[in-house]
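K.L.:
starting from these lines, generate the structure:
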Amino acid sequence: TSVMPLRLCHTSQTAPDPSPDLPTYLRGALAQAIGRRRELGLAPEAGVRLVLGDADRLPGLTVDQFAQCVVVQTSTPAMEGQLLPVLLPELLEQTGAASVVARNDKT
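P.N.:
Predicted coordinates:
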């Protein structure tokens, strides 16, 4: 669990709409993160990190893809309990993955 009291999710330079509803914001941030990896030519067959938390404006979420399997790790209670259910269908649609593995280490 993070001990940071505040996380920056967007700035006026990175958010096209200053006040999108949360599901729209999450889907947009996910699409941008995956799009950046595709632009770099990173292939899921060899394994690729699709989302790296704060760097992709999705604090508390790390996503890797290995061929048809997506591995999801959450590190905040909000992402695990409330936000991940919004993102999973979108993640499967955008990646074409056949399965999802949750890798959440409890300490």
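
K.L.:
CA only for contacts and neighbour counts going forward, please
P.N.:
Will do.

K.L.:
against which helices or strands is the helix or strand containing residue 25 packed?
P.N.:
In this assignment (DSSP states H and E), residue 25 forms part of helix 22-39. Identification of packing neighbours for helix 22-39 by 3 or more C-alpha pairs under 8 Å, 6 or more residues apart in numbering; DSSP states H and E yields strand 48-52, helix 84-95.

K.L.:
count residues in the vicinity of residue 87, would you?
P.N.:
Other residues near residue 87 number 15, with proximity taken as other C-alpha atoms under 10 Å.

K.L.:
where's it relative to residue 101, distance?
P.N.:
In this view, residue 87 and residue 101 are 14 Å apart by C-alpha to C-alpha, to the nearest Å.

K.L.:
deepest-packed of the helices and strands packed on helix 22-39, please.
P.N.:
Highest mean neighbour count among the helices and strands packed on helix 22-39 (mean count of other C-alpha atoms under 10 Å): strand 48-52, with a mean of 21.

K.L.:
elements contacting that one?
P.N.:
Using 3+ C-alpha pairs under 8 Å, 6+ apart, the elements in contact with strand 48-52 are helix 22-39, strand 61-66.

K.L.:
which outside residues touch that strand?
P.N.:
Identification of contacts with strand 48-52 by C-alpha atoms under 8 Å, 6 or more residues apart in numbering yields 30, 33, 34, 37, 42, 58, 61, 62, 63, 64, 65, 66.

K.L.:
structure for this one too, so we can compare:
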Amino acid sequence: MGTLQQYGLPFLVWWTSLYLASGVSIYVALDTGLVSGASIIDFIMQNGLDKFIDPARLDPTYGNIAIAVIVNECLEVIRFPITLATLPYIKRVFSRKKVEEAK
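P.N.:
The predicted structure follows:
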């Protein structure tokens, strides 16, 4: 919550945009077969995570959604620093657009 208080609404909008973009991209990659859901399920089973998820009971569509959500959450350790690093640039870009619109 401290990050949100420090950077405000631009941080929230930018982070949410990156979160949704990565989540949708992962789901599309799984749904189109670009990334094999079976290989991710094998990874889940090798790491003992099958205690929490029963891969045999997963419906393919819901399974892709579940896998996309899980992988997207795992990407947070990469997404958060990228969000903070690119936030000043994004704020400048949108500040310029506001100034140009005001003219």
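
K.L.:
need the TM-score between these chains.
P.N.:
Laid over one another, the chains give 0.27 as their TM-score (TM-score structural alignment, normalised by the length of the second structure), with 44 aligned residues with a C-alpha RMSD of 4.7 Å.

K.L.:
out of the contacts of strand 48-52 of the first structure, which are buried?
P.N.:
Among the contacts of strand 48-52 of the first structure, those buried by neighbour count (16 or more other C-alpha atoms under 10 Å) are 30, 33, 34, 37, 58, 61, 62, 63, 64, 65.

K.L.:
nearest residue to residue 69 of the second structure in space, ignoring adjacent ones along the chain?
P.N.:
residue 23 (6.5 Å; C-alpha to C-alpha, 6 or more residues apart in numbering).

K.L.:
buried stuff in the one helix or strand the one you found maps to?
P.N.:
Per DSSP H and E, residue 23 of the second structure falls inside helix 9-32. Neighbour-count burial for helix 9-32 of the second structure flags 11, 14-15, 19, 22-24, 26-31 (criterion: 16+ other C-alpha under 10 Å).

K.L.:
do stretch 23-35 of the first structure as well
P.N.:
Across stretch 23-35 of the first structure, burial judged by 16+ other C-alpha under 10 Å covers 25, 26, 27, 28, 29, 30, 31, 32, 33, 34.

K.L.:
among those, which one lies nearest to residue 73 of the first structure?
P.N.:
Proximity of those to residue 73 of the first structure (C-alpha to C-alpha) peaks at residue 30, which lies at 14.3 Å.

K.L.:
how close does that closest one sit to residue 52 of the first structure?
P.N.:
Separation of residue 30 of the first structure from residue 52 of the first structure (C-alpha to C-alpha): 10 Å.

K.L.:
I'd say residue 19 of the second structure and residue 69 touch.
P.N.:
No: with contact defined as C-alpha atoms under 8 Å, residue 19 of the second structure does not count as touching residue 69 (10.1 Å).

K.L.:
for the second structure, just list every one of the helices.
P.N.:
Assigned by DSSP state H, the helices in the second structure fall at 2-7, 9-32, 37-46, 60-74, 76-102.

K.L.:
contact partners for residue 4 of the second structure?
P.N.:
Residues near residue 4 of the second structure by C-alpha under 8 Å, 6+ apart: 11, 12.

K.L.:
how near is it to residue 45 of the second structure?
P.N.:
Plainly put, residue 4 of the second structure is 36 Å away from residue 45 of the second structure if you go by C-alpha to C-alpha.

K.L.:
residue 7 of the second structure now?
P.N.:
In terms of C-alpha to C-alpha, residue 7 of the second structure sits 39 Å off from residue 45 of the second structure.
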